[in-house]
Every structure is written in C-alpha cells, then in structure tokens.
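# Let me see the structure of the following:
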Amino acid sequence: MTVTPPPAPAPFAAHDYADRMRRATADASEAGLDGLLVTPGPDLVWLTGYQPTAITERMTLLVLTQDRDPTLLVPTLERPDVERAVGAPSLLVEDWADGEDPFVRASELIRADATMGIADSAWAMHLLGLQDAVPGSSYRSLTQCLPMLRAVKDASELARLAAAGAAADATYEQILGVRFAGRRETDVAADLARLLREHGHEQVDFTVVGSGPNGANPHHEAGERTIEVGDAVVLDFGGLMYGYGSDTSRTVCVGEPSALVREVHDVVRLAQQAGVDAVRPGVACQEVDRAARTVITDAGYGERFIHRTGHGIGTTTHEPPYMIEGEEQPLVPGMCFSVEPGVYLAGQFGVRIEDIVTVTETGAKRLNNTDRELRVVD
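All right, here's what the predicted structure looks like:
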C-alpha cells in the first residue's frame, strides 16, 4: 500500500483564534462559570497560538470573561514573543515586571465572587496565589467543567489530523521492511522515530516496541530486549504534525505466528472493527468501549483487556473524550479519538490494533488506513 500524505493545510489565522476565544467564553457561561483562566499548555496554544519558549515560575494567564476583551497577562520579558503570536490581534496584552506581585495584577481582572474555570496545567502555587488575591473566588478544572472544550474539530483541524494520520501510515508501511529479528527494541523504535520525522512530524511523542512478553505491558517503553523469531511485536507510535497528533498501533509477528497469536490477533481485529462500527452521532462514548469489549469478552479474553478503548486526540495525543464505561457524553461530528482494544497475556505477548477515527454525520471515518491483518516481518 502506497501512502501519499495530504498537502500541508493553510496556517491558522488571527480570526481562527478569536473565534475559539469567543466560543470558549460562551461555553463557560453556559456551564455556569464567570470565565476561564488559561495558563501555558495545550489550551493556551489552541486559544491564542502562543506558546512560551520556556514555562517558568513566572505567571502567564489568559483571562476570558463576558465583560472584557480577552486579556493575556504575561511577564514583561515575554511581551515581545506574545505580540508576534498569530492570535495577538485578538488579545489585550498586559505585562508585569519582576518585583511586582502578579496575583495583585490578576486580581484586577477577576471579580471577587467569581467562579472561574482554570486550566489543568496551572501550577498549584499560581492557583493558591489567585485564591489569596481574590477572596471569595472559586475555581474548577477545565477537564471537570468543560471537558469538550477542544473536542470538536473544525475543517482545518481535521486536515491536520488527517495529514498526521497519513504520515503515521506511511511510517508503518516502511517499518514492515525493516529487519526485526536479532535487533533490540530500541533499534526498531529509533527507526520509527526517524520515519515519523521523515514523513513530516515535527515532534515524536512515543515509539512503543513491545516484543514477546514485553508486549503484554500496554505502555512498555522500548528496551534492550533482543527481538526473536516467533515474537509478536506491538508497535504503537505517534507525535505531532502541523501541531496535531498521530497515534496508531499494529501488531506484527517475526516469522510464522503461533496458532494462539493468530487467534488473539483475530479477536482484537474484530473487536476494533466493532468499536469503529459503533461510532455515530448521538451515541454515548461508552458504547464504543462496550462494542469492542463485548467481542473480546465473548472470546474468553475479557480480563486481559485492561484499558479503555480510546482517547481523544488533537493538539495533544491524549485528551477528552474517552471511550470508557461510564462516559455518557454523546458523540458529535468532528470529534476525533482512538479505537484501540487489546489483549495482553502476561509472560507471553500482547496484541493491540489502533486507528484514529473522526465522527461524521453518518458514522466514523478512519484516519489510519493501513492493513489491520497480522503481518509477518523478518
């Protein structure tokens, strides 16, 4: 299969960030909040296009409320960087100098009795400082109060996710031609990282290579184990391309697979298909998990499926929504998440198959399209 990545999407413009800040402010109001406080991290990048070159103890704080223009409070030495950010025209930028109390400055932007959503990335020292400086104020984490803030992607975001997925697919196609037997897991992981970069990733976040018994650990990091003939090998890799994530998993076998490896792989493949088939607008996230898990449970491996079926993806590789029992959030067109069931036999091997999908008006569209059959490698 030859994979041709889509062309580079157009850069985000100032109006894109202005629209996001308006939507976020409106969503906060609907959630019963008086506003949002956003510190350096993925939410700040998504809302403003600004990412500090270094995240330090100096407070940077975006304040979004209905009664004032979006305001970004930054250390004086960082103001020039902020003013070069794409979203800067939509921001009122205020700065505080070393020696000033940033919490006093922030208190001028927050009503005394306000209930504010605050980014999960906020430092505890900053949250405690705000509580002292604004008596009567209260705070709720954004994951708790606005978990779907970044969940529904627009066309430009979907184009970036599609490009990242195609690059991950191209990486997988090429890794199949790499020798596995007799090499260390770290050697194959280095090949994956190199290929991801060659296909356009600016950042590689993870390259899981779990061979033989190491594959039974879902988050095994590539180690010094030498891959052997007969090993099932879990490959799980991804990172950021154009600022948006890729994440895909396939399980291959070095040489002829055993009957048990074939059996488990078939079960996981059918479970993954069932999870994808369950995706459609209005369906609760937990139904995707249930669909995949039922297949594995019916095959007798239910206790060996030890993680949720999926996670959202966007500017980070793990974010809401989550495909897990108890998550009743309905699926909405534009949501993007993984469908990645697995079976893990301790001391023997593991199998995981993962694609990123996006919710459409009628169902699911895969952003990973490589072969999901068990592939044999050298």
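
# going forward, measure contacts between C-alpha atoms and count neighbours the same way
Noted.

# Tell me which residues of the lengthiest helix in the chain come out buried.
For the chain, the longest helix by residue count, based on DSSP state H, is helix 155-175. Under the neighbour-count criterion of 16 or more other CA atoms under 10 Å, helix 155-175 has 157-173, 175 buried.

# Let's see this one next, to set against the first:
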Amino acid sequence: MAEERFSASVYVARLARAAELARDAGLDAVIVTPGPDLQYLTGSRASTFERLTALVVPADGDPYVVVPRMELAALRASAVGEAGIEVRDWVDGDDPYALALRGLGVLRRLAVAEAAPALHTVPLASTADARLELATPVLRRQRMVKDAAELDALREAGAAIDRVHARMAQWLRPGRTERQVAADIAAAIVEEGHAVADFVIVGSGPNGADPHHEVSDRVIGEGETVVVDIGGPTALGYNSDSTRTYATGEVGAGIREAYDALQRAQQAAVDAVRPGASAQSVDAAARAVLADAGFADRFIHRTGHGIGLSVHEEPYIVAGNGIELQPGMAFSIEPGVYFPGEWGARIEDIVIVTDDGVERLNVRPHELAVLS
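Below is the predicted model:
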C-alpha cells in the first residue's frame, strides 16, 4: 500500500520553486539524498544506504532521481512517477555518482542537502571535480514557509496531540512511575491519529527541572508538578509538539506565582507573533515578562523552533535571530521555568503566522491543571 502523501501537483510546484531558488543563489544544481528534504520535494520516505539514492534538481533543466534498481519499488510510494520525474536506475558495478552528474555540464557550484552523508558527498565532490556546499540556505528558505497543504497537515497534527492531552487524567496520578504513564501516552498518541509517538517526556517533581528529561522509574508523588511534552508525525509526516504542566494535587504559593508568570510570558510571546516581526522579538517578549517577575534566570532555553517534516527546523525563536516572520511560518512557543532539584514547568503551543497575526494550533487550557 502506498504511503499517504500530497498530490503530485504539490511536488511539481515545490520542485519548480527549488530550481528557481537554486538559480537565484547562483547554484548549478542541488542534490538531495534521503531525509526530510527529499520527502518535502517528492514525498519519498526512502532511507540512506551505502547505495546512492538522490534527487538532482538542476537550476536549468528537469529534475531526475538516481536510485538503485533494487530500491525502485520503494520509490514508487512517492510522487516521482506521477510527477513525471525522470528515474535513472543503476545496479551494482555501475558508477552512480557519474550517473547523478551526467548532463549537468561544467559545474562551478554544486549544493547538497544537509542530510547527505559523507559516504556520498565525498565521491560526489570527487566525481564533479568541484567543491560541494550546503543547499541549506535554498531548501531552508523554501521549507520555512509552509504551503496550504502543509498547514492543514500541521493543524491535523495539533488537534491530534490536543486529544491526547485531554485524556491525561486517565494515566497521570500518584503512585505510578513516569515510565508507566509514558507508555500509556505513547499508545494514545497513535490511537489519536499519529503514525508513531516520536517523543514522550514525563518529568515529575525534580525531573521537571530538566527540559530534556525523558522518563524514568521515579514514582510520581502527591502535590507535584509534572511536565508532559509529547508529539510525533501523522501519516503525512508532519509533526505535533505540545507541552502542558500538570499537578497531582494542590501546590504551594511559590509554584503558583512562578507558573502564573510563565503563563503570562507564553501569552505575551504568542501575542508578539505577526508578519514583519522578528523571531528574536518573540523570544524577547517572553523573557521580558519572566524578568519582570524575577524569574529571568529560570528560563534557560530558546522560546521556540520551527516545525514541519522535522520536529525541530527553522525558524528558531531565539535571541540574535533577526529573520522577519512571514505568513505560513510555523513554530513552537514554549517558555519554561526550572528550579533544579525541585520542580519545573513549560507551556508549549505550535503557532502559524497568518496574514494579520497568529493562529494557535494547540488550544488545551494553559492553566496549571490539577488532576485528582
């Protein structure tokens, strides 16, 4: 059965845009090996092996795919055939690098996607007698601004992960271990419409003060905060990522004070999202609220990251990133406060930049949810 993907016309348009951007950048061609960029441009979810599979997008000319003959069946699950992309297959003993470069002429600037392994980039550079450069500036520019089909896929993913958070009281309670709770959450992520559970963080008590804690055998206690950060791809490959902080009973006034400041900070960052605003200004909006409340040193990571076929991609919502936000960009807003050895909290939504502001994809309540 073919994997779920967009129509061939979507990929034809993306390939045409990639060639246009390559020309604008002065590149002769872009070579894309398996990974998120290949999936974006063709719908193919091929894996990288010792045999070369690559999409070649000339700045002038038609794109084509080089693929081992033994991998042709897997390629048929993509839009390559429907989109009319030329396929150059090869067998062991052939030179796939010469095949990939055939017809490109004298190369001055050849770019490769960042997922390309050295196993293939070194032979490509040698065969081309050219220095390879990263295609990241070209592909980043294209993937950062989502098209309508991608935005719908992200909305679907956001709604699915919200349904999981809505069920949290079924599993999260004192006496259970983080690992037990995480297993139930992972199953629900798939039940609610994801292909897989890509990550499940359950950080109870002091473990919540570690932003990248995953799970442990710690038993969840009464009156603790628990950070639950979960997500994964849906069938189309577009990811969800949402964090809520829960409490297993009433918590003290100090926790309430810090959490209320965190909630205001998250809202301030969301309110700062609009076309033309800089990524760093959104980060600054969250930090200003926490600084005014006396918690500046408790926020120890960036405010957000782009999301799409990768859970973390550009744009990054961080100090020093002056990139202007554009309609169609999608990213997380996830400030946190962390008290090492004691507790932590984070609130995370995925948002989309619209023509006149912002759209939130996660709408579960942001208050500290006390589960009884």
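
# re the thing from before, just tell me the aligned range of the longest helix of the first structure in the second structure.
Under TM-score structural alignment, the match for helix 155-175 of the first structure in the second structure covers residues 148-168.

# Please work out which residues outside that stretch touch it.
6, 185, 188-189, 192-194, 230-231, 233-234, 236, 238-242, 244, 308, 328, 350, 361-364 (CA atoms under 8 Å, 6 or more residues apart in numbering).

# Tell me the secondary structure at the most centrally placed residue in the first structure.
Geometric centre of the first structure, nearest residue: residue 317, 2.1 Å, by CA atoms, centre = their mean. Counting by DSSP: H, G, I helix; E, B strand; the rest coil, the backbone at residue 317 of the first structure sits in coil.

# and it, what pairs with it in the second structure?
Checking TM-score structural alignment: residue 317 of the first structure goes with residue 311.

# Now its match: closest residue in space that isn't a chain neighbour?
residue 239 (5.9 Å; CA to CA, 6 or more residues apart in numbering).

# Now do the same contact list for that neighbour.
Contact analysis of residue 239 of the second structure by CA under 8 Å, 6+ apart lists 154, 157, 231, 232, 233, 307, 308, 309, 310, 311.

# Now which residue in the first structure aligns to the fourth one?
The reference is to residue 232 of the second structure. Alignment note (TM-score structural alignment): residue 232 of the second structure maps to residue 239 of the first structure.

# Hmm, its match is touching residue 204, no?
Yes: Residue 239 of the first structure is within contact range of residue 204, at 4.2 Å (criterion: CA atoms under 8 Å).

# Now for those two: what residues contact both?
residue 196.

# ok, these two, which is more surrounded?
Using other CA atoms under 10 Å as the criterion, residue 239 of the first structure and residue 204 rank with residue 239 on top: 26 against 19.

# so the more buried one, which of the three states?
Three-state assignment for residue 239 of the first structure (three-state DSSP): strand.

# Contacts only, for it.
Residues near residue 239 of the first structure by CA under 8 Å, 6+ apart: 196, 201, 202, 203, 204, 205, 206, 245, 246, 247, 317.

# what's the answer for residue 273 of the first structure, then?
Neighbours of residue 273 of the first structure in contact, by CA under 8 Å, 6+ apart: residue 292.

# Tell me the residues of the second structure aligned with the strand or helix carrying it.
Assessed by DSSP states H and E, residue 273 of the first structure sits inside helix 259-277. Matched against the second structure by TM-score structural alignment, helix 259-277 of the first structure falls on residues 253-271.

# that older thread, can you list which of the contacts of stretch 148-168 of the second structure are found in helices?
Under the assignment DSSP H, the contacts of stretch 148-168 of the second structure contribute 185, 188, 189 to helices.

# Tell me which residues of stretch 112-128 of the first structure come out buried.
114, 115, 116, 117, 118, 119, 120, 122, 126, 127.

# Counterpart of the fourth one over in the second structure?
Spelled out, it's residue 117 of the first structure. Using TM-score structural alignment, the partner of residue 117 of the first structure in the second structure is residue 111.

# who's in contact with its match?
Taking CA under 8 Å, 6+ apart, we find residue 111 of the second structure in contact with 27, 29, 30, 31, 132, 133, 134, 135.

# separation between it and residue 234 of the second structure?
With distances taken as CA to CA, to the nearest Å, residue 111 of the second structure is found 30 Å from residue 234 of the second structure.

# same deal with residue 369 of the second structure?
Plainly put, residue 369 of the second structure is 26 Å away from residue 234 of the second structure if you go by CA to CA.

# Could you do residue 80 of the second structure as well?
Using CA to CA, which is the criterion applied here, residue 80 of the second structure is 21 Å from residue 234 of the second structure.

# Tell me which of these two has more neighbours.
The neighbour comparison of residue 80 of the second structure against residue 234 (other CA under 10 Å) goes to residue 234, with 26 against 22.

# does the more buried one really touch residue 197, like I thought?
No: using CA under 8 Å, residue 234 of the second structure makes no contact with residue 197, being 9.3 Å away.

# Of the ones in helices among the contacts of stretch 148-168 of the second structure, just say which sits nearest to residue 102 of the second structure.
Closest approach between those and residue 102 of the second structure, by CA to CA: residue 189, at 45.3 Å.

# what's the average distance of the longest helix of the first structure to the second structure?
For helix 155-175 of the first structure, the mean deviation from the second structure after alignment is 0.9 Å (mean CA distance after the TM-score superposition for the first structure).

# counterpart of residue 249 of the first structure in the second structure?
Residue 249 of the first structure maps onto residue 243 in the second structure, by TM-score structural alignment.
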